[in-house]
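*Asks:* Let's see this in three dimensions:
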Amino acid sequence: MTSATPQAEPRPARLITDRLEPKNWIIFVTLLMGWHADRFAGIGWGLFAAVFTGVIPILFIKFGERRGYWGDRHVRRRQDRMYVIPGIMVSVVVGLALMYSLGAPSEVTALVVAMLVSLVVVLAITAVWKVSLHTAVPAGAIATLALAYGPWLLLLSPALPVIGWSRVKLRDHTLGQVIAGTLLGAVIGGGAFALLR
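*Replies:* Now for the predicted structure:
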């Protein structure tokens, strides 16, 4: 699927895609899960998790973007994701190993394991099709937060169709791909967290 040229991009869709990108959701969910697990000490663990699940991956993506390995930080081409996702998984596995060895709270480690499980599933699907990580990540974040804090966190759910709209409007995904991403994040990410917490 071809992307719209920058001149043709609708500004609201671009702003939504950029402001509500996966990295921001990852930092949001790790901090909130850390707080739920162990208050201020837990926030420290949330920050630790965010470094390996959000910060290092985005630095890796930006490094590849600058070198011309892939087009932009959203890694639009499916074939590029076959290299980017395993790179992200390495960072997540290293972070997870450190968290286990240092005694991180179980809720925070369960969240990171759920992220890793979701990445494995996304990588398998990416071999044949491109699902939306822009909807998968927030769907997983909302599902895990609702399990931890209660169903009132589902009030964040209206963000999902808004993000999905932006991805379709920018012609980065089809409607089917954003729906598949949403279901994958909620079911796989939320389900793995529910089993592991």
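
*Asks:* make it CA atoms for all contacts and neighbour counts henceforth
*Replies:* Will do.

*Asks:* Contacts made by stretch 44-58 with the rest, please.
*Replies:* Applying CA atoms under 8 Å, 6 or more residues apart in numbering, the contact partners of stretch 44-58 are 23-24, 26-27, 30-35, 73, 87-88, 91-92, 94-96, 99, 104-105, 108, 112.

*Asks:* The most centrally placed residue in the chain and Phe40, how far apart?
*Replies:* With distances taken as CA atoms, centre = their mean, the chain has Val137 as the residue nearest its mean C-alpha position (3.3 Å). Per CA to CA, to the nearest Å, Val137 is found 24 Å from Phe40.

*Asks:* Generate a ChimeraX selection restricted to the buried entries among the contacts of stretch 44-58.
*Replies:* This is how ChimeraX selects the buried members of these, with burial counted by 16 or more other CA atoms under 10 Å:
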select :23,24,26,27,30,31,32,33,34,35,73,88,91,92,95,96,99,104,105,108,112
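
*Asks:* circling back to that earlier point, which secondary structure element contains the residue nearest to the centre of the chain?
*Replies:* Using DSSP states H and E, Val137 falls within helix 133-149.

*Asks:* Can you check which helix is longest in this structure?
*Replies:* helix 22-50 (DSSP state H).

*Asks:* before we go on, could you also do this sequence so I can check it against the first one:
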Amino acid sequence: MKLQQQEREEERHSIAAAFSSIPLTQAKGPLTQPLAGAQVGSLASRSAGQAQRLARGISIVLSPAAISVPFVLLVALYRSSSLWPALGFALLTLGFVCAGPLLYVVLSLRLGLVSDLDLTRRHERWHPFLFCLLSYGLGLLFLLLLHAPRSLELILGLTLVVGLLLLVITLWWKISIHAAALAGAATVLTALYGLIFLPSFLLLVLVCWSRVVLGRHTLAQVVSGALLSIGLAVGVLLLIGF
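*Replies:* Reported below is the predicted structural model:
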């Protein structure tokens, strides 16, 4: 009897030892589900953070102020017979289209008139818009008086019209300025230089995606901004026969 009891005791110890040697990572069941859920949540949060950072970078690189520099330079050099006068008119145009409005927004931020450089809050957009329109109008007047290249007069006039419509719409609805600016630039450059600039519309897709991901606009707002600018650019180009 004692021998049988000893054998049973040894058998129980061997079974317990066998179970204790199983790695915890091999266990399957309800206890592992919270861990798996936490891992999935962590991965999703990390992916969302990466998307936000990427969208923020795209939004900065393709902002209206950033794209205005290469855009104005390319328009100024279109069919230009002399490099330096074209560059001079380009710098003059950038002063009214980019530098002036950007400085006004920075000053407004420092004075507490706007919350951020993106003008996220719709009710804070009206006075920067008004300043931009005044700057565009004054710039167009200078270009006309100085007999600047016709292409620069065209884009400044177009920018003035688009800006006026965006201001009116912004009073009720937060339409996307980023999408409108890039859409207009891509349309004009494609019209002037041909199909070589058609891929620039891919940048428009990127900037629309970035604005939606950042929560700055809805899909309808970025699409509306793009279509408004494209429609006006095509209409003006056809009207003047450019």
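
*Asks:* The residue nearest to the centre of structure 1 and Ile163 of structure 1, how far apart?
*Replies:* With distances taken as CA to CA, Val137 of structure 1 is found 11 Å from Ile163 of structure 1.

*Asks:* In structure 2, what residue corresponds to Ile61 of structure 1?
*Replies:* Under the alignment by TM-score structural alignment, Ile61 of structure 1 pairs with Val105 in structure 2.

*Asks:* For its match, pull up the helix or strand it's in.
*Replies:* helix 100-110.

*Asks:* follow-up on the earlier one: off-centre distance for the helix or strand following the helix holding Val137 of structure 1?
*Replies:* Following helix 133-149 of structure 1 in sequence order, the next helix or strand is helix 159-169 (DSSP H and E). Relative to the chain's own centre, helix 159-169 of structure 1 is displaced by 15 Å; criterion: CA atoms, centre = their mean, to the nearest Å.

*Asks:* what range in structure 2 does helix 159-169 of structure 1 sit on?
*Replies:* Counting by TM-score structural alignment, helix 159-169 of structure 1 pairs with residues 203-213 of structure 2.

*Asks:* Now that stretch: buried residues?
*Replies:* Counting neighbours by 16+ other CA under 10 Å, stretch 203-213 of structure 2 gives 203-205, 207-213 as buried.

*Asks:* cool, stretch 78-87 of structure 2 as well?
*Replies:* Those would be 78, 86-87, for stretch 78-87 of structure 2 by 16+ other CA under 10 Å.

*Asks:* Just give me the closest of these to Leu195 of structure 2.
*Replies:* Tyr78 (14.9 Å; CA to CA).

*Asks:* Now check structure 1 for the residue matching that closest one.
*Replies:* By TM-score structural alignment, Tyr78 of structure 2 lines up with His36.

*Asks:* list the contacts for its match?
*Replies:* 42, 148-149.

*Asks:* just curious, which of those residues is nearest to Ala192 of structure 1?
*Replies:* Ala148 (13.0 Å).

*Asks:* ok, average deviation of the match of helix 159-169 of structure 1 from structure 1?
*Replies:* Here stretch 203-213 of structure 2, set against structure 1 after superposition, deviates by a mean of 0.8 Å using mean CA distance after the TM-score superposition for structure 1.

*Asks:* Can you list the neighbours in contact with that stretch?
*Replies:* By CA under 8 Å, 6+ apart, the list of residues contacting stretch 203-213 of structure 2 from outside reads 51-52, 54-56, 58-59, 62, 178-179, 182-183, 217-219, 222-223.

*Asks:* which of those are buried?
*Replies:* 52, 55-56, 58-59, 62, 178-179, 182-183, 217-218, 222-223.

*Asks:* measure Leu111 of structure 2 to Tyr104 of structure 2 for me?
*Replies:* On the measure of CA to CA, Leu111 of structure 2 and Tyr104 of structure 2 end up 10 Å apart.

*Asks:* and the longest helix for structure 2?
*Replies:* Every helix in structure 2 considered (DSSP H), the longest is helix 33-61.

*Asks:* Name the residues of it that are buried.
*Replies:* For helix 33-61 of structure 2, by 16+ other CA under 10 Å, it's 52, 55-56, 58-60.

*Asks:* and of these, the nearest to Gln4 of structure 2?
*Replies:* Gln52 (69.2 Å).
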